[in-house]
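Novice: got a predicted structure plus its sequence, pasted below:
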Amino acid sequence: MPHDTELPVIIIGAGPVGLAAAAHLHERGQQPLVLEAGPTVGAAVRQWGHTRLFSPWRYNIDDAARRLLESSTWQAPDPDQLPTGHELVQEYLFPLAEALGEVVRTRTQVLAVSRSGIDKTRSTSRADTPLVVRVRSSDGHIEDLLARSVLDASGTWHQPNPLGQSGLPTPGEDLARAHGLISHPLPDVHGPERDRFAHRHVLVVGAGHSAANTLLDLADVADQAPGTRISWAIRGNEVTKVYGGEAHDELAARGALGTRLRRLVESGVINLHTQFMIQSFDSTPTGLTVFADTVGGPTQLAVDVLVPATGFRPDLNMLSELRLELDPAVEAPRQLGPLIDPEFHSCGSVKPHGERVLAHPEPGFYLVGMKSYGRAPTFLLATGYEQVRSIAAALAGDRAAADDVHLDLPETGVCSANFGQPATLQEAPVALPLSATGCCSSP
């Protein structure tokens, strides 16, 4: 990578992993610069901030970030409490950004990453040429920033998977979204969006913990708003893995989630549709008809609103001038792809990995955090923290520390809802990328 150590290491995204990367670099005497498109740090987390994580605080704070925060007046939250996304931002990410100081720039959108003065085809002196990050500020000003290295921790929250079974939008899906009949993932059904769901027929599509949390919230609404109907559609033929370890899960909150969901399905509060293959949508400004193939033949379901919980995929457009080597299946770094393929792995079976596994043919560039997992829903927040610790060590010249990767997690019942189906129907559980001991995606 370029030897000009006066240049910063640019981190794209000021979520938990991006800010953890900055803390590790700061601790090693490196110069980080964090670029966040949103108006504040943790902007994506705030969009699902009403959701409570099923992992307590002790698993959600990075070690280097903790050391930096403890040098200030910060008071650590109760390690056994379960934070919401909003609490994670307010009590952890905001203080961490303040401790990092002026290295964090918000309202700064990254448009592209390349090499300074050369395009993707140029090989001569490539490794010694600084990376360039083109950004646009909130006033529309565009500038190019030079970097020694770039870590893309921008996540996948803003690019949800389409509902089509071929990885493509279902016919009629775009129009249904335009009519407002398809919500965003993890809607706040108890808050400002309640009127959109109360007294209505709601269909939740997906087989992960984000779907489970939305279903449980909708069941609470149905208790208070008679006439609220809840349907749940999955492509698989059973939901045992969604229920998880229940009483055997060391994370009690996650086990309780599965138990309650199972009881709601068994009692008929939630109407479960298995082997439900969506074929098309027919929408009007006031309602949506879902046409699907099922084990009993073609069927149609009339609903008022659909909640997609079918996972996310990375936006790679801004990286088109870089020499990336991606796994053809999950779009993760090539060496990482086989280790996280959701057809063969849950988050509990993914091995710790660091800088060497995350490296690309483009020297000095790394995908980290949720985005490093591409389309795989098996990401752990603790994994992201270990990724950036290893990379920071490598950038500081400490090869031994970079290669000494490890990850200690408690025993859990089930890490992900893996039915052996295509990734478009698998989704990270609650808290997206933020549960340190459960898979996510979630941001």
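Specialist: That came in fine, so what should we check first?
Novice: make it CA atoms for all contacts and neighbour counts henceforth
Specialist: Noted.
Novice: may I see the buried residues of stretch 416-434?
Specialist: 416-419, 423-434 (16 or more other C-alpha atoms under 10 Å).
Novice: show me which pair in these is furthest apart.
Specialist: Farthest pair in the buried residues of stretch 416-434 (C-alpha to C-alpha) is 419 and 434. Separation: 22.4 Å.
Novice: farthest residue from the center of this protein?
Specialist: In terms of distance from the mean C-alpha position of the chain, residue 124 ranks first, at 36.4 Å (C-alpha atoms, centre = their mean).
Novice: can you list contacts of stretch 388-404?
Specialist: With C-alpha atoms under 8 Å, 6 or more residues apart in numbering as the test, stretch 388-404 has contacts from 17, 20-21, 24-25, 28-30, 354-356, 368, 405.
Novice: now do residue 405 against residue 391, distance only.
Specialist: Going from residue 405 to residue 391 by C-alpha to C-alpha, to the nearest Å gives 11 Å.
Novice: give the residues shared as contacts by these two.
Specialist: What both residue 405 and residue 391 touch, as defined by C-alpha under 8 Å, 6+ apart, is the set residue 354.
Novice: more neighbours, those two?
Specialist: residue 391 (28 against 17; other C-alpha atoms under 10 Å).
Novice: for comparison:
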Amino acid sequence: MTLLDLTPRVAESDRLATLPVAIIGAGPIGLAAAANLLERGIEFTVLESGSEVAASVRAWGHTRLFSPWKHLVDPASRRLLEAHGWTLPSPERAPMGAELVEQYLVPLAALDEIASRVRLGVTVVGVTREGMDRTRTRGRATTPFVVRTRTADARIEEFTARAVIDASGTYLSPNSLSSTGLELLGLADIADAVTPALPDVLGGDRSRFAGRHTTVVGAGHSAANTLLALVELARQEPHTSVTWLIRNAQAVRVSSSADDELADRARLGSRVDQAVVDGRIHVLDGFEIIRARRAAGGRVALVGHRHGDVTTHATDVVVNATGFRPDLSMLREMRLDLDEIVEAPRRLAPLIDPNVHSCGTVEPHGFRELAHPEQGFFIVGMKSYGRAPTFLLATGYEQVRSVTAWLAGDMASASQVQLVLPATGVCSTDLDDGSGCCSSC
């Protein structure tokens, strides 16, 4: 089977036709896949590792998205919800992440047609073909997938599926603080002083940052949101200070252009620019972290190269806003065709290259660009972008619409991909130091 053979094969076997499609992840894209499959009359099961749907979105629920409501709701999901009396919130307003969850994703997942097919607290640990590892070829396309899971109480279970849609995202797989991409040397010694991207600085995590020196590592929109929250905290709490550490020679990586149709994003960039000019954010640029250690008084020392010299930066708290990468460990037995640089499907990679494209300039794409040699297996959503931080929810919705049409054998619909995105500024111009747009766009 080659990548060029894209004729639908999932229904060739009577047994395959009786099996559900496995959807990994109950976030916005996974639930959109469920809604699209429901419209197509295709059975499915959604597997979510969190104890609630949209667990990753909930983690940054205090953050406002850039896109307004009109760009955040999947069309198939909207049709399904409106059939049950749901109304789209203010179309032109950009909601908080928590609003996206409570006003859209929770009602969608609560519909009987979907709720009965969602399993929570189930982590997918492996995907393979029944009775086959990745080296076996004969009959592969008509052999069911086997999805192995681990439940919250550590039970290992397996079930079969006709196809697999991996919408598990990347939020739980942050890039390393180290400039090499490998785990930071000394991380175990300072782990309690490192927080993931987009902490709730002014809310639940306030005590962690108040009166302390925080260093935010990363140059994308997640970093910018955290920097501005820390600036406000410093205004309210004495002895609170903020350093912005980036690997590049120039600090500004977020859009502040008046041409950006996502106005909230443009304002974000302008506010960060001003805070730097005003001295409320200290910029430490050109700093490539190589290791970390404990310093005097329990502080953290980040050791790195800067302008050719070995330099040490001392701080109290480190926020890792260096972006995200796909966790491919569960896919070792899948035949994948990934770009060697961004780890996205090879056909998709040039369309999303963050050195060329912003969130709004990515071309429409569907099942063809997402296909792998493993017939019937697709990675969608933020995870399909690999390490590229240019993802918009609207793009993911079109991805799953095309994929589910392909699964239904509707090649005409699957091939007709269309997407209208707002003109945007650059989400990130540096692959090593970006921050995922998915949490902000």
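Specialist: Great, that's in hand. Quantities reported herein were computed from a predicted structural model and do not represent experimental measurements.
Novice: any idea what the TM-score is?
Specialist: The TM-score (TM-score structural alignment, normalised by the length of the second structure) is 0.93; 426 aligned residues with a C-alpha RMSD of 1.5 Å.
Novice: format the contacts of stretch 388-404 of the first structure as CSV; extra columns: secondary structure and distance to residue 84 of the first structure.
Specialist: Rendered in CSV, the data for those read as follows (DSSP: H, G, I helix; E, B strand; the rest coil; distance: C-alpha to C-alpha, whole Å):
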residue, secondary structure, distance to residue 84 of the first structure
17, helix, 17
20, helix, 19
21, helix, 22
24, helix, 25
25, helix, 27
28, coil, 31
29, coil, 33
30, coil, 32
354, coil, 29
355, helix, 31
356, helix, 34
368, coil, 23
405, coil, 29
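Novice: top of the residues you listed by neighbour count?
Specialist: Counting by other C-alpha under 10 Å, top hit in the contacts of stretch 388-404 of the first structure: residue 21 with 34 neighbours.
Novice: nearest residue to the alignment partner in the second structure of it other than its sequence neighbours?
Specialist: With TM-score structural alignment as the criterion, residue 21 of the first structure lines up with residue 33 in the second structure. Once flanking residues are discounted, residue 33 of the second structure sits nearest to residue 400: 5.4 Å by C-alpha to C-alpha, 6 or more residues apart in numbering.
Novice: name the SS class of that neighbour, please.
Specialist: Under DSSP: H, G, I helix; E, B strand; the rest coil, residue 400 of the second structure falls in the helix class.
Novice: identify the residue of the first structure aligned to it.
Specialist: Using TM-score structural alignment, residue 400 of the second structure sits opposite residue 388 in the first structure.
Novice: same deal with residue 261 of the second structure?
Specialist: Using TM-score structural alignment, the partner of residue 261 of the second structure in the first structure is residue 250.
Novice: how near is that match to residue 409 of the first structure?
Specialist: 10 Å.
Novice: with neighbour numbers in mind, choose between those two.
Specialist: Neighbour count, other C-alpha under 10 Å: between residue 250 of the first structure and residue 409, residue 250 has more, with 16 against 11.
Novice: re the thing from before, could you export the contacts of stretch 388-404 of the first structure as CSV, including distance to residue 296 of the first structure?
Specialist: Shown next, in CSV, are the contacts of stretch 388-404 of the first structure (distance: C-alpha to C-alpha, whole Å):
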residue, distance to residue 296 of the first structure
17, 45
20, 50
21, 51
24, 55
25, 57
28, 61
29, 63
30, 61
354, 47
355, 49
356, 49
368, 43
405, 49
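Novice: list just the nearest of those residues to residue 42 of the first structure.
Specialist: For the contacts of stretch 388-404 of the first structure, the nearest to residue 42 of the first structure is residue 17 (10.0 Å; C-alpha to C-alpha).
Novice: contacting residues around the closest one?
Specialist: Contact analysis of residue 17 of the first structure by C-alpha under 8 Å, 6+ apart lists 153, 368-369, 381, 384-385, 388.
Novice: mind redoing it with 10 Å?
Specialist: Applying C-alpha atoms under 10 Å, 6 or more residues apart in numbering, one finds that residue 17 of the first structure lies in contact with 11, 23, 61-62, 152-155, 368-370, 381-388, 433-434.
Novice: any idea how far residue 295 of the first structure is from it?
Specialist: Counting by C-alpha to C-alpha, the gap from residue 17 of the first structure to residue 295 of the first structure is 42 Å.
Novice: let's verify the equivalent of residue 41 of the first structure over in the second structure: helix, strand, or coil?
Specialist: The alignment partner of residue 41 of the first structure in the second structure, by TM-score structural alignment, is residue 53. Three-state assignment for residue 53 of the second structure (three-state DSSP): coil.
Novice: so what's the residue count around residue 406 of the first structure?
Specialist: Residue 406 of the first structure has 13 neighbours, counted by other C-alpha under 10 Å.
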